[in-house]
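Colleague: Need coordinates for the below:
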Amino acid sequence: MKSMQIGRAKLTWLDGGVTHMDGGAMFGVVPKPLWSRKYPVNDKNQIELRTDPILVEVDDRKLLIDSGIGKGKLTDKQRRNFGVKEETNIDESLQELGYTRADIDTVLMTHLHFDHACGLSIADEEGYAPAFPNATIYTSEVEWEEMRNPNIRSQNTYWKVNWEPVQHQVETFKQSKEIVPGLKMVHTSGHSDGHAVIIFEDGEETFVHMADIMPTHAHQNVLWVLAYDDYPVTSVHEKQKWMKYGNDRKAWYIFYHDYKYCALRYDQEGNVIDQVEKEQHTYEN
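Modeller: Below is the predicted model:
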């Protein structure tokens, strides 16, 4: 596991599993000869996308950003279609740090698509139970509403098994929510209608987590958005806004999905000035 300190916050990337999703869908209208120069692709046209929750330890709090792909929730067909070569190992990651799931007091859900929310509940004798029983789960009001009442398109990614066991733990917000001093969630829409980003400021130290409006380092170009996005033009505008904010502050951009980087910093011209790489994994075919 990789850790880093940003201001008074310590960040650690847990082992949340991996998907391999269609590269064309992940880069939308961008031609493959362009995006494949920036992000590796396999012979099935799939790109590796980690689903690694980020543990944030700040002010004696233990917060988790998103929850991983989970364990035992996917059918064989889903595992094949989504390229899931490895499921979550969060218990093992937390154990290495001397923690358990019960120590997590807050979960920040940028959105509730299955590859972010499957880790919210775990199987037990009666069906499914909260994976983080002592945590308050924050998500935007819009996202929570669609999670429970998906439309004909979004029902493929908003699953009842991911929200019903934890509904008593959920707190929603409209535009923004400060979780601890300097750490806030901001509703952006774009990737999903309820999608949110996470911003942390502590003096001159800043991190920006743009979640799936910039899921990997290869999505740095503001026009490179996902075919999965419900509101792609909104994604473009929000990415442009938050990248200007981050680059002006030489902020760290932290990643949940990126196969290579935990975090990157750019200058005002968008050049990489610092980086923290993830531990590399190998998978069986």
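Colleague: drop to CA atoms for contacts and neighbour counts, all remaining ones
Modeller: Noted.
Colleague: what's near enough to touch Gln169?
Modeller: Contacts for Gln169 (CA atoms under 8 Å, 6 or more residues apart in numbering) come out as Ala135, Thr136, Ile137.
Colleague: how far away is the last one from Ser121?
Modeller: Pointing back at Ile137 there. Ile137 sits 12 Å away from Ser121, going by CA to CA, to the nearest Å.
Colleague: Same check on the first one?
Modeller: Distance, Ala135 to Ser121, by CA to CA: 12 Å.
Colleague: Same question for Lys77.
Modeller: To Ser121, Lys77 is 21 Å away according to CA to CA.
Colleague: okay, the two: which has more neighbours?
Modeller: Ser121 (24 against 9; other CA atoms under 10 Å).
Colleague: check contacts around the more buried one.
Modeller: Neighbours of Ser121 in contact, by CA under 8 Å, 6+ apart: Gly70, Tyr128, Ala129, Pro130, Ala131, Phe132, Val161, Asn162, Trp163, Pro165, Val166.
Colleague: number of nearby residues for the first one?
Modeller: Residues contacting Gly70 under the criterion other CA under 10 Å number 26.
Colleague: One more sequence to fold, the one below, so I can look at both together:
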Amino acid sequence: METLHIGRARLTWLPGGVTHLDGGAMFGVVPKPLWSKKYPVNERNQIELRTDPILIEIDDKKLLIDSGIGNDKLTDKQIRNFGVSEQSHVVLSLNKLGYSTEDIDYVLMTHLHFDHACGLTKWQGGELQPAFEKAIIYTSKTEWNEMRKPNVRSANTYWESNWKPIEQLVHPFSERMEILPGLQMVHTGGHSDGHSIICFEDGEDCFIHMADIMPTNAHQNPLWVLAYDDFPVTSVYAKQKWLDYGYKKKAWVTFYHDAYYRALRYDRNGKIVDQMKRVE
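Modeller: Predicted coordinates for the structure are as follows:
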């Protein structure tokens, strides 16, 4: 498990599962000869995408960014269609660090698509129960509303099994919320109507978790957005805004999906000046 210290925050990536999705869908209208130079693709035109929650330890609190794909939450057909080659090891990883699921104080859900939210619930005694029993779960009010009443398009990714068992733990916020001093969630929209990013600042130290408006290192170009995005132009503007902010702060950008990098730090011109690679 890779660990990165940024200011008073300690970040640890937990193995939450692996999917393989269509590269064309992940890069939208960008031609394959361009995006395939920046991110490897297999013979089925699929790219590897992690679903790895980030454990943040700060001010004696333990937080997770998103929850992974869980275990035994997908049908055989879904496993095949989403190219799932590995399910979650989050609980085992927490145990190796000396923690349990009950030690998690907050879960910060950037959005509630299945590949981020399946890990919120677990099977216990034949029923689905909250996976993080004592945690407060934060997500935007817009996202939470659509999760419970999806439209004809979003019903494919917002599943009752991922919200019904944890609804008593969810605390929706409107546009912006400070979770702890210097750590905030900000509603951006774009990838989904309720999508949020996470920003932490501690003096000169900063990280920005762009979630699915910048799912991999290869999506740095603001115009390279996903075909999965519900509001792609909103994604473009949100990514440009937060990258510009991050460049000025020389911030780290952290990733949930990237199979090769955990985090990258950019200078004021958008050039990489530091990196943390994923260790096999």
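Colleague: Out of the contacts of Gln169 of structure 1, which sit inside strands?
Modeller: Secondary structure from DSSP state E places Thr136, Ile137 of the contacts of Gln169 of structure 1 in strands.
Colleague: For the stretch 1-150 of structure 2, which segments are assigned as strands?
Modeller: 3-6, 9-13, 18-22, 46-50, 54-58, 61-65, 106-108, 121-124, 127-130, 136-140 (DSSP state E, counting those that start in this stretch).
Colleague: Go ahead and name everything in contact with the third one.
Modeller: It refers to strand 18-22 of structure 2. With contact meaning CA under 8 Å, 6+ apart, strand 18-22 of structure 2 is reached by 44-51, 82-87.
Colleague: Quickly note the distance from the residue nearest to Ile136 of structure 2 when sequence neighbours are not counted to Val236 of structure 2.
Modeller: Of all residues not flanking Ile136 of structure 2 in the chain, Tyr106 sits nearest, at 4.7 Å (CA to CA, 6 or more residues apart in numbering). To Val236 of structure 2, Tyr106 of structure 2 is 29 Å away according to CA to CA.
Colleague: Over to Lys77 of structure 2?
Modeller: Lys77 of structure 2 is 33 Å from Val236 of structure 2, where distance means CA to CA.
Colleague: try Ile137 of structure 2
Modeller: The value you get for Ile137 of structure 2 to Val236 of structure 2, if CA to CA is used, is 27 Å.
Colleague: So those two - more neighbours on which side?
Modeller: Ile137 (22 against 19).
Colleague: Test my guess that the more buried one contacts His171.
Modeller: Yes. Here Ile137 of structure 2 reaches His171: they are 5.9 Å apart, a contact under CA atoms under 8 Å.
Colleague: buried ones in stretch 28-38 of structure 1?
Modeller: Within stretch 28-38 of structure 1, the residues that count as buried by 16 or more other CA atoms under 10 Å are Gly28, Val30, Trp35, Ser36.
Colleague: how far out from the middle of the chain is that stretch?
Modeller: The chain centre lies 22 Å from the centre of stretch 28-38 of structure 1; the measure is CA atoms, centre = their mean, to the nearest Å.
Colleague: do stretch 149-157 of structure 1 as well
Modeller: Distance of stretch 149-157 of structure 1 from the chain centroid (CA atoms, centre = their mean) equals 19 Å.
Colleague: Mind listing what's buried along that stretch?
Modeller: So, applying 16+ other CA under 10 Å, buried residues of stretch 149-157 of structure 1: Pro150, Thr157.
Colleague: List the contacts of it.
Modeller: The contact list for stretch 149-157 of structure 1 (CA under 8 Å, 6+ apart) reads His113, Phe114, Tyr158.
Colleague: The last one and Asp229 of structure 1, how far apart?
Modeller: Taking CA to CA as the criterion, Tyr158 of structure 1 is separated from Asp229 of structure 1 by 14 Å.
Colleague: same thing with the first one?
Modeller: Applying CA to CA, one obtains 11 Å for the distance of His113 of structure 1 from Asp229 of structure 1.
Colleague: Would you reformat the strands of the stretch 1-150 of structure 2 as JSON lines and include distance to Ala259 of structure 2?
Modeller: Compiled in JSON lines, these are given as follows (distance: least, CA to CA, whole Å):
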{"stretch": "strand 3-6", "distance to Ala259 of structure 2": "16"}
{"stretch": "strand 9-13", "distance to Ala259 of structure 2": "12"}
{"stretch": "strand 18-22", "distance to Ala259 of structure 2": "9"}
{"stretch": "strand 46-50", "distance to Ala259 of structure 2": "5"}
{"stretch": "strand 54-58", "distance to Ala259 of structure 2": "14"}
{"stretch": "strand 61-65", "distance to Ala259 of structure 2": "17"}
{"stretch": "strand 106-108", "distance to Ala259 of structure 2": "21"}
{"stretch": "strand 121-124", "distance to Ala259 of structure 2": "24"}
{"stretch": "strand 127-130", "distance to Ala259 of structure 2": "27"}
{"stretch": "strand 136-140", "distance to Ala259 of structure 2": "25"}
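Colleague: Mind checking these for the one nearest to Tyr247 of structure 2?
Modeller: Among the strands of the stretch 1-150 of structure 2, strand 3-6 comes nearest to Tyr247 of structure 2, with 15.7 Å by CA to CA.
Colleague: how much does that closest one stray from structure 1?
Modeller: For strand 3-6 of structure 2, the mean deviation from structure 1 after alignment is 0.5 Å (mean CA distance after the TM-score superposition for structure 1).
Colleague: residues of that strand that come out buried?
Modeller: Neighbour counts using 16+ other CA under 10 Å place Ile6 of strand 3-6 of structure 2 among the buried residues.
Colleague: What is that strand packed up against?
Modeller: Packing contacts for strand 3-6 of structure 2, counted by 3 or more CA pairs under 8 Å, 6 or more residues apart in numbering; DSSP states H and E, involve strand 9-13, strand 205-209.
Colleague: now do 6 Å
Modeller: Packed against strand 3-6 of structure 2 by the contact rule (3 or more CA pairs under 6 Å, 6 or more residues apart in numbering; DSSP states H and E) you find strand 9-13.
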